[in-house]
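>>> Sharing a model that was predicted from the sequence below.
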Amino acid sequence: MGQKVNPHGLRVGVIKDWDSRWFTKDEEFGDTLVSDYKVREYLKKSLFLAGVPKIEIERDNLRVRVFIHCAKPGMVIGRGGSEIDKIRVAIEKIVGKPVTVNVVEVRQPDLNAQLVAESIASQLERRISFRRAMKGAIGRTMRMGAKGIKISVSGRLGGAEIARTEHYHEGTIPLQTIRADIDYGFWEANTTYGKIGVKVWIYNGEVLMDSKNRAKRSFPDARPAERNDRRGDRRGDRRGDRRGNFGSRQGGPRNNNAGRSGAPRGGAPRTGRTPKEGGAN
């Protein structure tokens, strides 16, 4: 199922955390969930050019805290914090509580799957070849130190009459390994021929390597003992050796056989048939 499930949802609770962290009563759960959706939709539309791959929301009884991960924090904060004040006021109208907005910078956008997917989608909207966009994104990501990347685009590629799916990948993408830090992103490109879906998987290495190494040190592998060198025990053992009473190899196999049987070497050669005694009847 590693090819079908969302890599982030598969690893929640193991190496990844929820994007929304709050508790509420059952009758208030639906309204709170819709409120989170509206906040994310507003921030994604208003801050799309800033590159916002992730929005985290924390709630308690008194306040709502919003963490905006972005590649260009200057566009979110604005001059003197003017832009972030507008964002805070708009979010307070949606949630109805005091809001604290925190901006988290994404230092390596080429290693973020969501930003890579949005970049490829924007290039497709500008009529850039999908192969060129995919290969360029793969090259930049691998140069930044990723261990693997996989990109999939699906739709009417190049204006074709029949929609199809194209895949490009480089490195390794262990989707079944839970401890593998795999980032996943999806975005849609709105072209004149229709929508083109872009999916990106980026493998950044294993997260639980320290605990794995500690487990190995605590429980070393049971390896069989190495075999001792038995050449010392076979000194003087001439089994299989042609030296000894059998003579040298120069005599050939006929001489060796004769030596084994004890027959004289100069005897008459044997024939395949022996004459019958008494003659013919």
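All right, it came through fine. Note that the structure is predicted; figures quoted are calculated from it, not measured.
>>> only C-alpha atoms for contact and neighbour calcs from this point on.
Will do.
>>> just the strands in the stretch 101-250 of the chain please.
148-155, 164-171, 180-191, 194-206 (DSSP state E, counting those that start in this stretch).
>>> Any idea which of these gets closest to residue 8?
The closest of these to residue 8 is strand 180-191. By C-alpha to C-alpha, the value is 6.8 Å.
>>> Tell me what angle that closest one forms with strand 194-206.
Inter-element angle recorded for strand 180-191 and strand 194-206: 160 degrees (by axes from the mean of the first three to the mean of the last three C-alpha atoms, to 10 degrees).
>>> between strand 180-191 and strand 148-155, how big is the angle?
30 degrees.
>>> what comes into contact with strand 180-191?
The contact list for strand 180-191, computed with C-alpha atoms under 8 Å, 6 or more residues apart in numbering, reads 6-8, 15, 112-118, 121-122, 124-125, 173-175, 195-207.
>>> Buried among those residues? Make that a ChimeraX selection.
Per 16 or more other C-alpha atoms under 10 Å, the buried members of the contacts of strand 180-191 correspond to this ChimeraX selection:
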select :7,8,112,113,114,115,116,117,118,121,122,124,125,173,174,175,195,196,197,198,199,200,201,202,203,204,205,206,207
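>>> any idea how far the closest residue to residue 54 other than its chain neighbours is from residue 201?
Sequence neighbours aside, residue 69 is the residue nearest to residue 54 in space, at 5.3 Å (criterion: C-alpha to C-alpha, 6 or more residues apart in numbering). Here residue 69 is placed at a distance of 19 Å from residue 201 (C-alpha to C-alpha, to the nearest Å).
>>> what does residue 13 give?
In terms of C-alpha to C-alpha, residue 13 sits 20 Å off from residue 201.
>>> Over to residue 140?
Distance from residue 140 to residue 201, by C-alpha to C-alpha: 14 Å.
>>> putting a second one here so we can go through both:
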Amino acid sequence: MGQKVHPIGFRLGISKMHLSHWFAQKEDYSKYLFEDNLLRKTLQKRYNGIEKIEISRKIEDHLEIKIYTEKTDILIGPRGENLTKFQQEIKQILQKHRKNSSRKVRLYVLGSSQTSASASFIADFLIDLLEKRIPYRRALNLLFNRKLKKLQFNGVKIQISGRLNGAEIARREWRREGALPLQTLNANIDYISKQAHTIYGILGIKVWFFHAPTPAGS
């Protein structure tokens, strides 16, 4: 029986950084932890295409949020005209958790390059195809032949589990391309686990993505 280790948690402090940056006293730790989790789950449920959310606190009632997304237009509009509205929406989410609390929220929405990607973007692309009732083999072919051809990476592995194509018995299928050194701590490997809701039930999607090394001097 194998021992499974989370690819990102395995590399924290070496090649991966924490998504929350703050220090809290014992009586405040659970409050901040629940607040971060509520904020991430609510935003990722309302908006598709969010790669990750970084949260940092320097002092009490001061919150800095960085949202990485493939399409910034969905969050702030084509020219950023909805940025203030989106910032107020975040304050309302936090207000439900901590009432009668005035805080300063500094928001950054960052886009990504067309030649780079993450495990989250790949999973969202695959989920969109599967939820449109496209067979999983065809969805994988579209992903590898169209989406991944435009990206720079060293290796990728994708696993789909559940009632594939409406089969009576659930099974697991996976596809891999390139190198994927899961035991190398310095390897920049991104990982995500998501779900696709189809008419046959829920399909589990897991993506391991090995980023290409950054060119020297960039």
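Arrived safely. Being a predicted model, the structure only gives us computed values, none of them experimental.
>>> Please give the element, helix or strand, for the residue nearest to residue 54 of structure 1.
strand 64-70 (DSSP states H and E).
>>> other SSEs contacting whichever helix or strand comes after that strand?
Later in the chain than strand 64-70 of structure 1, the nearest helix or strand by DSSP H and E is helix 73-77. Here helix 73-77 of structure 1 touches helix 82-95, strand 99-105, going by 3 or more C-alpha pairs under 8 Å, 6 or more residues apart in numbering; DSSP states H and E.
>>> same thing but 10 Å
Helices and strands touching helix 73-77 of structure 1, as assessed by 3 or more C-alpha pairs under 10 Å, 6 or more residues apart in numbering; DSSP states H and E, comprise strand 64-70, helix 82-95, strand 99-105.
>>> how about the helices in structure 1?
Secondary structure of structure 1, counting by DSSP state H: helices at 7-11, 26-46, 73-77, 82-95, 113-125, 130-143, 209-218, 252-261.
>>> Go through those helices and pick out the most buried.
helix 113-125 (a mean of 23; mean count of other C-alpha atoms under 10 Å).
>>> So residue 149 of structure 1 sits against residue 173, correct?
Yes: if you go by C-alpha atoms under 10 Å, residue 149 of structure 1 and residue 173 touch, sitting 6.7 Å apart.
>>> what residues are shared contacts of those two?
182, 201, 202, 203, 204 (C-alpha atoms under 10 Å, 6 or more residues apart in numbering).
>>> now those in a markdown table, with distance to residue 35 of structure 1?
Shown next, in a markdown table, are those (distance: C-alpha to C-alpha, whole Å):
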| residue | distance to residue 35 of structure 1 |
| --- | --- |
| 182 | 28 |
| 201 | 29 |
| 202 | 30 |
| 203 | 32 |
| 204 | 32 |
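>>> Spatially central, which residue of structure 2 would that be?
In structure 2, the residue lying closest to the centroid (C-alpha atoms, centre = their mean) is residue 51, at 3.6 Å.
>>> What's that one aligned with over in structure 1?
Aligning on TM-score structural alignment places residue 51 of structure 2 opposite residue 53 in structure 1.
>>> Alignment lookup: residue 207 of structure 2 to structure 1.
So, by TM-score structural alignment, residue 207 of structure 2 is matched to residue 200.
>>> my bad, should have said residue 170 of structure 2
Checking TM-score structural alignment: residue 170 of structure 2 goes with residue 163.
>>> Could you verify my assumption that that match touches residue 157?
Yes: if you go by C-alpha under 10 Å, residue 163 of structure 1 and residue 157 touch, sitting 6.8 Å apart.
>>> Show me which of those two is the more surrounded one.
Shown here are residue 163 of structure 1 and residue 157; by other C-alpha atoms under 10 Å, residue 157 has more neighbours (22 against 13).
>>> need the contact list for that one.
So residue 157 of structure 1 contacts 124, 129-131, 163-166, 191, 193-196 (C-alpha under 10 Å, 6+ apart).
>>> Kindly report the same for residue 121 of structure 2.
48, 49, 50, 51, 69, 70, 127, 192, 207.
>>> Buried ones in stretch 187-195 of structure 2, by neighbour count?
By 16+ other C-alpha under 10 Å, the buried positions in stretch 187-195 of structure 2 come out as 187, 188, 189, 190, 191, 192.
>>> The last one corresponds to which position in structure 1?
This means residue 192 of structure 2. Checking with TM-score structural alignment, residue 192 of structure 2 has residue 185 as its match.
>>> Fine, thanks again, bye for now.
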